[in-house]
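> Provided below are the primary sequence and the corresponding predicted coordinates.
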Amino acid sequence: MKRAIMRNVQNVIFLLFTFVSGVFYLCFYMVSIVLGLGLSFTVVGIPLLTNVLRTTQIFVQHERIQTKIYTDISIEPLETRQRAEGNQWKQAKAELMDVRNWISVYWLMQKFFIGCICLVVGVLIYIAPVCFAFVPLFYPYLELTFFGFPVDSELMALQIMGLGFILMIGCSKIGNGLVQLIGGYTRLMFKAIRR
């Protein structure tokens, strides 16, 4: 029982982490790429864009580690890329022309949409059943309704609590499946980058 509870807590953390990291990747890459392209006519834009594209390998490796920790899905790490030889402009050209950087940005930014789905599903399958289980404690003090029906009796509160416990058991399997799907997404991302 304790192991199942810890697994569900890990799943909730991973789903919330997926949402937060998805928001971060979208904001970080959207702002920095637009800023880098907007400033590309100055001396600042191209080095900014080059340094932003260098972060893709770090973030992709971070995703691999998080997937391993929370889903126990092992993914082979990417080969470390060496910086191009030459001056700053040759290095910038190599980073900008490297297709793996742009593929990584695409897959990392897509994580925002997956994260939004994870947030909604995580609340529905993990947090809502726990809230249902505590209804008997709160119904005398709060005006609660359940699908339009007022919760004004102890029997109704106990029925909702029972539904919460049933949903906790049933939704645990759904949550495990969703976490494995997200781990599969990370695996697909690595396959696409390796091509």
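Yep, it's here. Remember, it's a predicted structure, so these values are computed and weren't measured experimentally. Numbers count the residues shown, from 1 in each chain.

> hey, let's count contacts and neighbours off CA atoms from now on
Noted.

> could you pull out the helices for this structure?
2-38, 45-71, 88-97, 99-122, 128-133, 135-138, 154-194 (DSSP state H).

> adding distance to Phe146 and mean neighbour count, write these out as a markdown table.
As requested, the helices of the chain are exported to a markdown table (distance: least, Cα to Cα, whole Å; neighbours: other Cα atoms under 10 Å):
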| stretch | distance to Phe146 | mean neighbour count |
| --- | --- | --- |
| helix 2-38 | 24 | 17 |
| helix 45-71 | 33 | 18 |
| helix 88-97 | 55 | 16 |
| helix 99-122 | 19 | 19 |
| helix 128-133 | 10 | 18 |
| helix 135-138 | 10 | 16 |
| helix 154-194 | 8 | 17 |
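
> nearest to Arg81, of the ones you listed?
helix 45-71 (8.4 Å; Cα to Cα).

> between helix 99-122 and that closest one, find me the angle.
50 degrees (axes from the mean of the first three to the mean of the last three Cα atoms, to 10 degrees).

> which helices and strands sit right next to helix 45-71?
Under the contact criterion of 3 or more Cα pairs under 8 Å, 6 or more residues apart in numbering; DSSP states H and E, helix 45-71 touches helix 2-38, helix 88-97, helix 99-122, helix 154-194.

> one more structure, for comparison:
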Amino acid sequence: MSKLIIEAFKHFAFLMYTFASGLLYFIFFSVGITFGAGLSITLIGLPILAQVLKLAPKFANWDMMMKRKVLGSLLAEETPEHVSHDNRSSHGHAEESIKDVITSEKYWRIAGLLMFKLFIGLGSLLAGVILFIAPLMLFVTPFVYKFIEINVLTIKVDTFILALLVSIFACIWFGVSFLTSRKITQNIARYTNKMAV
């Protein structure tokens, strides 16, 4: 039982990490690319744009590392064999020209996938609230129904029996949530593997 709770906690942590990292990547790349492209008229923007794009593979490898760290052995079979664990070999050479970086489809593809992770992260936040926080709030109903007015689907919970039924429903909901979160986490892990370089 404790193994299932630990696995569910790892799924919840990965869903919340996906939201936070997706928001960070979207803000970083949208600001960096817009700033670099806007200043490209003065030629100062081209090195800025190139440096922002060079960070895309580093962020993708960071995501792979966090996936392995948070999920551990839960998704060990999901990791592609072609992923480089050496940061120096997967990010290109330092002498790579600005033109090569800006015209490289690889950098733009990874940056686009990282920016799209915002929408996956928003879905992860919604899934985390629905799958984990809502059943947890309903589970404590027998302890708080006397102090807080609780309505579940327009039914007022004002007796211990009704509060106990809501708590049992929360346990069933959490069991279904565990299976659903496993599938969602596997799909997000597959998406993270697409970014691997």
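Thanks, I have the structure now. Worth saying up front: this structure is predicted, and the values here are computed from it rather than measured.

> including distance to Leu78 of the first structure, could the helices of the first structure go into TSV?
As requested, the helices of the first structure are exported to TSV (distance: least, Cα to Cα, whole Å):
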stretch	distance to Leu78 of the first structure
helix 2-38	19
helix 45-71	7
helix 88-97	16
helix 99-122	11
helix 128-133	39
helix 135-138	49
helix 154-194	7
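
> figure out which of these is closest to Thr80 of the first structure.
Proximity to Thr80 of the first structure (Cα to Cα) singles out helix 45-71 among those, at 8.1 Å.

> contacts for stretch 53-68 of the first structure?
If you take Cα atoms under 8 Å, 6 or more residues apart in numbering as the criterion, stretch 53-68 of the first structure is touched by 73-75, 77-78, 95-96, 101-102, 104-105, 108, 183, 186.

> mean shift between that stretch and the second structure?
Average distance, stretch 53-68 of the first structure versus aligned residues of the second structure after superposition (mean Cα distance after the TM-score superposition for the first structure): 1.1 Å.

> try stretch 2-18 of the first structure
Mean for stretch 2-18 of the first structure is 0.5 Å (mean Cα distance after the TM-score superposition for the first structure).

> which stretch of the second structure lines up against that stretch?
Under TM-score structural alignment, stretch 2-18 of the first structure corresponds to residues 2-18 of the second structure.

> would you pull up how far the matching stretch lies from the middle of the chain?
How far stretch 2-18 of the second structure lies from its chain's middle: 12 Å, per Cα atoms, centre = their mean, to the nearest Å.

> contact partners for Ser84 of the second structure?
Ser90, Val197.

> what about 7 Å?
Counting by Cα atoms under 7 Å, 6 or more residues apart in numbering, Ser84 of the second structure touches Ser90.

> gap between it and Thr18 of the second structure?
The gap separating Ser84 of the second structure from Thr18 of the second structure is 21 Å, by Cα to Cα, to the nearest Å.

> equivalent analysis for Leu46 of the second structure, please.
30 Å.

> likewise Ile44 of the second structure?
33 Å.

> now do Arg109 of the second structure
Arg109 of the second structure is 19 Å from Thr18 of the second structure, by Cα to Cα.

> again with Thr79 of the second structure
Here the criterion is Cα to Cα. By it, Thr79 of the second structure lies 17 Å from Thr18 of the second structure.

> go on, Leu4 of the second structure?
21 Å.

> next: Asp158 of the second structure.
38 Å.

> which residues are in contact with stretch 176-183 of the first structure?
Asn11, Thr67, Thr71, Ile73.

> who are the contact partners of the residue with the largest distance to the centre of the first structure?
Distance from the C-alpha centroid of the first structure peaks at Ser153, with 39.8 Å (Cα atoms, centre = their mean). By Cα under 7 Å, 6+ apart, no residues touch Ser153 of the first structure.

> what do we get in the second structure for it?
Aligning on TM-score structural alignment places Ser153 of the first structure opposite Thr159 in the second structure.

> Cys171 of the second structure versus its match, what's the distance?
According to Cα to Cα, Thr159 of the second structure stands 19 Å off from Cys171 of the second structure.

> next one: Ile150 of the second structure
Applying Cα to Cα, the value for Ile150 of the second structure to Cys171 of the second structure is 17 Å.

> cool, Thr141 of the second structure as well?
Relative to Cys171 of the second structure, Thr141 of the second structure is positioned 12 Å away (Cα to Cα).

> for Ile6 of the second structure, same thing?
16 Å.

> over to Leu153 of the second structure?
From Leu153 of the second structure to Cys171 of the second structure the distance is 17 Å (Cα to Cα).

> can you check Gly36 of the second structure too?
With distances taken as Cα to Cα, Gly36 of the second structure is found 51 Å from Cys171 of the second structure.

> quick one: contacts for the aligned partner of Leu113 of the second structure in the first structure?
Per TM-score structural alignment, the equivalent position to Leu113 of the second structure in the first structure is Trp107. By Cα under 7 Å, 6+ apart, Trp107 of the first structure lies in contact with Met189.

> same thing with Ala84 of the first structure?
Gln91, Ala94.

> let's see it at 6 Å
Residues in contact with Ala84 of the first structure, defined by Cα atoms under 6 Å, 6 or more residues apart in numbering, are Gln91.
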